[in-house]
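Visitor: What follows is a protein structure lacking sequence information:
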């Protein structure tokens, strides 16, 4: 973003930071801090939950991913990334069954009941890594936005965004996140509509060209769509931000918020992905997405884009902080059930994310590329334990977990170029084709382990033993 007006961007972000801090309430009760309830014990309504769900799932990383996939792979890449937002539908189904069929107050409580401590240990390890990686990835996007200002100012911007979001999150926990998410979502939607409007009226825009931008069925974009459709069942369960919002309101409010979040977030991602398709069609698929878009739309549009990216980063990070606090204090019991203990967990998470960014890595996808693959061990849990209500042996979960961890590690090594085992065995070259092979193998192995590990009712592993 070489033509970005950094003075204007900084002024806008300072105003937004001040508004967020002003909106964030000072919460003193545990229910307000960890569950987002008001001082009178009222849970959030449909509108608040919907806007919060959408803005926390439209990460800064997600916007860039959608744009980059559209830039290189056309409409297929955009549809593939949008398919992951079907997680709102499967996420609603999961939380509804956990709460109203199994009576579980949380995912961890259900896993403890069915698989003992090993179930919660596997799950908590996965979501702890995801929460930390989200802080890292979104702060890294801040660095990309401010990269034109030089390394020192970029570092200052990263620390400032981390500090501001931490400050108002520590004030109000999940309740502050819900309130600021509403403001951030309205502004983010406005920015996306403005950018989409600039593209649609651009003389070089062609609807036909966009529609036929992925003509080959073997395009990596279509392959990634197949991967997304396979992962969309398990993906929401490993996202504590989404799951936390599925346990705080009544059944009707929760269902409506998830369904509205699905179509609204899908439209937002599609809109941003179209920016990538447009830029790719007019840049010949060469160069960088942001630079190509800048040459087409100009500096003013890139200012709007920068604001949208920072907004989405902030909205995700405050939710990550609140989910980390709940995970550490409520779900894992690592501290006293109080806002003070939750604030300490937030600080440690912020510091961990900053360390990952400041040690020197510049790979946006390094910490998050394998999360969907790692979450695949939860797919048989959803099918057999949550939906069908089967009793399954503990070893089945361990087999599925080991397969998912090994598969995600294998894909990371393949994608990073350290090894080429899958390519050697299958002849496949593109990383998404390899990811599809890994995904199918993990799902097949995990489902087989759960099918073999089914037990008669009443024979499940006791939750009180390790």
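Guide: Cool, got the structure. The structure presented is a predicted model; accordingly, all values stated were derived computationally and were not measured.

Visitor: all contacts plus neighbour counts: C-alpha atoms, from now on.
Guide: Fine.

Visitor: For this protein, which segments count as strands?
Guide: Secondary structure of the chain (DSSP state E): strands at 391-392, 454-455.

Visitor: Of those strands, flag the one that's most buried.
Guide: strand 391-392 (a mean of 23; mean count of other CA atoms under 10 Å).

Visitor: Quick one, which of the strands of the chain gets closest to residue 201.
Guide: strand 391-392 (56.5 Å; CA to CA).

Visitor: Nearest residue to residue 37 in space, please, no chain neighbours.
Guide: residue 43 (4.6 Å; CA to CA, 6 or more residues apart in numbering).

Visitor: show me the residues around that neighbour that make contact.
Guide: 35-37, 248-249 (CA atoms under 8 Å, 6 or more residues apart in numbering).

Visitor: what's the distance between it and residue 33?
Guide: 12 Å (CA to CA, to the nearest Å).

Visitor: on that earlier part again, where's the residue nearest to residue 37 relative to residue 146, distance?
Guide: 38 Å.

Visitor: try this one next to it:
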């Protein structure tokens, strides 16, 4: 990238940050910081909820993944990735039932009431690792559009982008995240429309030869995504926090609409991967390859799209981390400006340690990727959350949580670090995701079985007590 291109990228980035800065509130109440409420005490509006939920799930890394999968598997690769966005429907229905059948005001409070403090805190540790992982994985994408990984331009972009997002989230918490998300959703939609307008002519002309029919590898990935939507959304505080800030009916309709919007966005953007196949770009970050090949204007557009998607994810990550550390961990119900102050220190600390994995590029080809992998908690590791949340209407005790949570964590860890331990018969389907699909399918059965055994145990323990009480 020459100096003129780099200067243009920075000019556009500064303009983007100036607009976001103007939208972000300069100060909010404690309820605004943690619950996103307006200064008059009203809950966020329906469309604000929809826009924020949708854009917060259009991660920078998700955009890259969608394009790469379409590049590898054709159009159906992008569609398979969009299956993850059915998570909104699963989560929306689950949270609607939780909120209308109980008085819990957050998911951690629900888990505390159903499974005890230990189970709740294990869940929060898993969520904390997820939040930590969101930092470096999004700042890395942004930095890669400004310069080669490890170079001065790359590090400057990571530093500036992180500090800017920290400052406006530090000032307004969840309220800042919601308001800026709405603008970022508008930006993302406009930029997607421009991108599709540019790539559509050659894309449509070469469509038959560049987009093969759904193959077994794409079907395998679709099955993997379908299995994970029953657990994946529950360890994402971006989603779970927003599930409790409006009334249940507004939340349910908003989540369904947000899932449709964000899923459609992912499918449409994945066409960049199909276009990359036409142009002969295979493997790597095809989004960056396409944007560079299309010239400076498109490089600028793709860059702002990455800033938009990564920014919406990061500010949500920071605000959720502040709430987790101060309110959720101790189940504190009263909030004040002192509570906000403690949450702000969490935001600063997470911003620093969350970018440390980026330094692994200096540790060698083997050690670096190993450190990156160690910070990642995958959807496989939290598969046990499916029965923990979705079967919570059954008789429960802390044993339910442990018999569902630990098998998933063990299987997910083995899959991440020593996949060779699994025999060949575990794999289901074909391609690189076959083993993960098999582990998830058998793992969900194992976690659910453990949960049901614990429920039967609780039922038979309670039965004599109920009989004695009736007598």
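Guide: Nice, thanks for sending it over. Note that the coordinates shown come from a computational prediction; the quantities given were computed from them, not determined experimentally.

Visitor: before we move on, back to that, the strands of the first structure into TSV, with extra columns for distance to residue 279 of the first structure?
Guide: Formatted as TSV, the strands of the first structure follow (distance: least, CA to CA, whole Å):
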stretch	distance to residue 279 of the first structure
strand 391-392	50
strand 454-455	51
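
Visitor: What about the closest residue to residue 185 of the second structure other than its chain neighbours, how many residues nearby?
Guide: Distances taken as CA to CA, 6+ apart place residue 55 nearest to residue 185 of the second structure, at 5.4 Å, with adjacent residues excluded. Neighbour count of residue 55 of the second structure, defined by other CA atoms under 10 Å: 28.

Visitor: Ok, residue 250 of the first structure next?
Guide: 13.

Visitor: To which residue of the second structure is it aligned?
Guide: In the second structure, the residue equivalent to residue 250 of the first structure is residue 247, according to TM-score structural alignment.

Visitor: ok, now how distant is its match from residue 376 of the second structure?
Guide: Counting by CA to CA, the gap from residue 247 of the second structure to residue 376 of the second structure is 33 Å.

Visitor: Can you list the buried residues in stretch 332-346 of the first structure?
Guide: 337-346 (16 or more other CA atoms under 10 Å).

Visitor: Return the member of these nearest to residue 304 of the first structure.
Guide: So of those, ranked by how close each gets to residue 304 of the first structure (CA to CA), first place is residue 346, at 29.4 Å.

Visitor: Verify the stated contact: that closest one with residue 326.
Guide: No - Residue 346 of the first structure is beyond contact range of residue 326, at 9.7 Å (criterion: CA atoms under 8 Å).

Visitor: who touches residue 55 of the first structure in this structure?
Guide: 181-182, 184-185, 188, 265, 312, 315-316.

Visitor: Distance of the residue opposite residue 268 of the first structure in the second structure once aligned relative to residue 274 of the second structure?
Guide: When the second structure is aligned by TM-score structural alignment, residue 268 of the first structure is paired with residue 265. From residue 265 of the second structure across to residue 274 of the second structure, the span is 15 Å (CA to CA).

Visitor: And for residue 307 of the second structure?
Guide: To residue 274 of the second structure, residue 307 of the second structure is 23 Å away according to CA to CA.

Visitor: Chain neighbours aside, what residue packs nearest to the residue nearest in space to the middle of the first structure?
Guide: Nearest to the mean C-alpha position of the first structure, by CA atoms, centre = their mean, lies residue 57 at 5.3 Å. Spatially, and ignoring its direct neighbours in sequence, residue 57 of the first structure is nearest to residue 316 (7.0 Å; CA to CA, 6+ apart).

Visitor: Trace the one you found over to the second structure, please.
Guide: Per TM-score structural alignment, residue 316 of the first structure is aligned with residue 313.

Visitor: and its match, what is it in contact with?
Guide: 55-59, 134, 138, 238.

Visitor: go on, residue 370 of the first structure?
Guide: 408-409, 411-412.

Visitor: quick revisit: between residue 307 and residue 274 of the second structure, which has more neighbouring residues?
Guide: residue 274 (31 against 26).

Visitor: distance of the aligned partner of the more buried one in the first structure from residue 356 of the first structure?
Guide: Matched across to the first structure, residue 274 of the second structure falls on residue 277, judged by TM-score structural alignment. Residue 277 of the first structure sits 31 Å away from residue 356 of the first structure, going by CA to CA.

Visitor: Same question for residue 439 of the first structure.
Guide: Residue 439 of the first structure is 27 Å from residue 356 of the first structure, by CA to CA.

Visitor: Can you give me the end-to-end span of stretch 14-32 of the second structure?
Guide: First-to-last residue span, stretch 14-32 of the second structure, CA to CA: 27 Å.

Visitor: Return the set of buried residues in that stretch.
Guide: Buried residues in stretch 14-32 of the second structure (16+ other CA under 10 Å): 16-17, 20-21, 23-25, 27-32.

Visitor: ok, now stretch 345-355 of the first structure?
Guide: Here stretch 345-355 of the first structure shows 345-347, 349-351, 353-354 as buried, counting by 16+ other CA under 10 Å.

Visitor: The residue nearest to residue 29 of the second structure when sequence neighbours are not counted - how many residues pack around it?
Guide: Using CA to CA, 6+ apart and skipping the chain neighbours, the partner closest in space to residue 29 of the second structure is residue 39 (7.0 Å). By other CA under 10 Å, 13 other residues sit near residue 39 of the second structure.
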